[in-house]
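Participant: The sequence and its predicted three-dimensional model are supplied below.
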Amino acid sequence: MRVVLVEDLYLLREGLTHLLTAHGFEVVSAVETGPELLTAVEEHRPDVAIVDVRLPPTFTDEGLQAAHEARRRIPGLPVLVLSQHVEQLYARELLADGSGAIGYLLKDRVFNATQFVDALRRVAEGGTAMDPEVISKLVESNAHQEPLGTLTAREREVLELMAEGCSNAAVSHRLYISEGAVSKHIASVFTKLNLTNSNDTNRRVLAVLAYLNSANLD
């Protein structure tokens, strides 16, 4: 799997490169600015891009804007964004196009190599990988909004874990319920969100996007 990485901190950039290489990824380009990211993705057409939110020169949202532009130039480009802190507005902006293949993790997650690599693979395969701390912030603001307000408490729990990128088996393990029960809850979520005319993978992504985009983050 081919990766383009943009991170302005040299030690973190090198550390990520070594970590990814050790787990079988090919880092085709590791750069430190937004413009360099755009050049790299157009040249290499990677399977996934890893982008730091805050990049030179102002260290505000240059990485986020570069990620948007990269996905505009290469529609559907999977992007995993790394941030030092939970930035709810950034999460909403990332999900605005509704196409999936997006991840948003706090940089602390990088230190758990297994968790980080699993999240990267999910994003590269077209899914979502949202940091649990981001999810918890969104839960506080969207629980009563339609159509999510029609979900039961258990269905919301299942959907939150889906947003983190959990498989049915992982949801079963986290909630101490059977996989059969998980499947029933997910089917109910799909029905209540009117996601009935697509395959299960697409419906899973669409359900997560509906959940995350419903939050009042402004």
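Facilitator: Structure's in. What do you need?
Participant: hey, let's count contacts and neighbours off CA atoms from now on
Facilitator: Noted.
Participant: Sketch out the helices for the protein, chain order is fine.
Facilitator: 10-22, 34-44, 62-73, 88-95, 113-124, 132-142, 153-164, 168-175, 179-192, 200-213 (DSSP state H).
Participant: The ones you listed: which one's closest to residue 52?
Facilitator: helix 62-73 (5.5 Å; CA to CA).
Participant: Relative to the whole chain's centre, how far out is the closest one?
Facilitator: 15 Å (CA atoms, centre = their mean, to the nearest Å).
Participant: another structure for you, compare them:
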Amino acid sequence: MRIVIAEDQVLLRDGLVRLLESAGHVVVARVGDARALVEQVNAHRPDLLLADVRMPPTHTDDGARAAACLRERFPRLAVLVLSQAVEPSLVAGLANGRVTAFGYLLKDRVLDTAAFLDAVATVGAGGTVIDPTVFAGPAPGAPVALTGREAEVLGRVAAGRSNAGIAADLVISKRTVEAHLRVIVDKLGIDAGPEDNQRVLAVLTWFAGRT
């Protein structure tokens, strides 16, 4: 997979390059600011963009805003964002109603290189990987309030986990996971047809309430 890395911390950026190249990926560009990020994605048209949220020139959300614009310009571009903090409204804005080929990970919670490489592969293949903590906590802008357990379940749905996988992660039964999902769907007021995916609609509806 051809990847552009946008990270202003030199040591972290170089470490990501070595890790990704050791896994067989090709890093076509590495940059340290949002302007160069846009330029290099335009120049190389990579398969995946790995970007930090906060980058120069303002060190606020420059990386995130650049990634959002590039996602809109290049619909096939997979984007995996790294952040220092949980910012649900930022995730919602980045997703913009489309959670395919999209990921949002917290730097402090990426503790395993194999899991990180799995996330890169999942997002690059069109999947979704979102840290479950994004769905936890108060949601002042959301249409409903989810319980802590419901937030954990929905977070793992967004991360692409199956019901069996969610059950294993949370040490609960598969039937309990299914019950939580039914409650979540009811709370979010989702009226899905036979051809709709309730799981995806639940994630998108939740995001819509955070913008």
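Facilitator: Cool, the structure landed. What you see is a predicted model; the values in this text were computed from it and never measured.
Participant: How close are the two chains, by TM-score?
Facilitator: The TM-score (TM-score structural alignment, normalised by the length of structure 2) is 0.80; 208 aligned residues with a CA RMSD of 3.0 Å.
Participant: Select, out of the helices of structure 1, the one closest to residue 1 of structure 1.
Facilitator: Comparing the helices of structure 1 under CA to CA, the one sitting nearest is helix 113-124, at 8.5 Å.
Participant: Show me which residues of that closest one are buried.
Facilitator: For helix 113-124 of structure 1, a neighbour-count test (16 or more other CA atoms under 10 Å) marks 116-117, 119-124 as buried.
Participant: now those as JSON lines including distance to residue 186 of structure 1?
Facilitator: Shown next, in JSON lines, are those (distance: CA to CA, whole Å):
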{"residue": "116", "distance to residue 186 of structure 1": "25"}
{"residue": "117", "distance to residue 186 of structure 1": "25"}
{"residue": "119", "distance to residue 186 of structure 1": "21"}
{"residue": "120", "distance to residue 186 of structure 1": "23"}
{"residue": "121", "distance to residue 186 of structure 1": "22"}
{"residue": "122", "distance to residue 186 of structure 1": "18"}
{"residue": "123", "distance to residue 186 of structure 1": "20"}
{"residue": "124", "distance to residue 186 of structure 1": "23"}
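Participant: I'd like the helices of structure 1 written out as TSV, with distance to residue 1 of structure 1 added.
Facilitator: Putting the helices of structure 1 into TSV (distance: least, CA to CA, whole Å) gives the following:
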stretch	distance to residue 1 of structure 1
helix 10-22	10
helix 34-44	12
helix 62-73	18
helix 88-95	22
helix 113-124	9
helix 132-142	25
helix 153-164	22
helix 168-175	24
helix 179-192	30
helix 200-213	20
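Participant: closest one to residue 104 of structure 1 among these?
Facilitator: Per CA to CA, nearest to residue 104 of structure 1 of these: helix 88-95, 6.8 Å.
Participant: quick one: stretch 157-177 of structure 2 to chain centroid distance?
Facilitator: Distance, centroid of stretch 157-177 of structure 2 to centroid of chain: 18 Å (CA atoms, centre = their mean).
Participant: next one: stretch 82-101 of structure 2
Facilitator: Averaging C-alpha positions (CA atoms, centre = their mean) puts stretch 82-101 of structure 2 6 Å from its chain's average.
Participant: In it, which residues are buried?
Facilitator: So, applying 16+ other CA under 10 Å, buried residues of stretch 82-101 of structure 2: 82-83, 86, 88-96, 98-101.
Participant: again, but for stretch 149-164 of structure 1
Facilitator: 151, 155-164.
Participant: So residue 151 of structure 2 sits against residue 138, correct?
Facilitator: No. Between residue 151 of structure 2 and residue 138 there is no contact under CA atoms under 8 Å: 10.3 Å.
Participant: closest to residue 53 of structure 1 out of the helices of structure 1?
Facilitator: Among the helices of structure 1, helix 62-73 sits nearest to residue 53 of structure 1 (CA to CA), with 4.2 Å.
Participant: and the angle from the closest one to helix 34-44?
Facilitator: 30 degrees (axes from the mean of the first three to the mean of the last three CA atoms, to 10 degrees).
Participant: For the closest residue to residue 173 of structure 2 other than its chain neighbours, list the residues it contacts.
Facilitator: Once flanking residues are discounted, residue 173 of structure 2 sits nearest to residue 167: 5.4 Å by CA to CA, 6 or more residues apart in numbering. Contact partners of residue 167 of structure 2, counting by CA atoms under 8 Å, 6 or more residues apart in numbering, are 173-174, 176-177.
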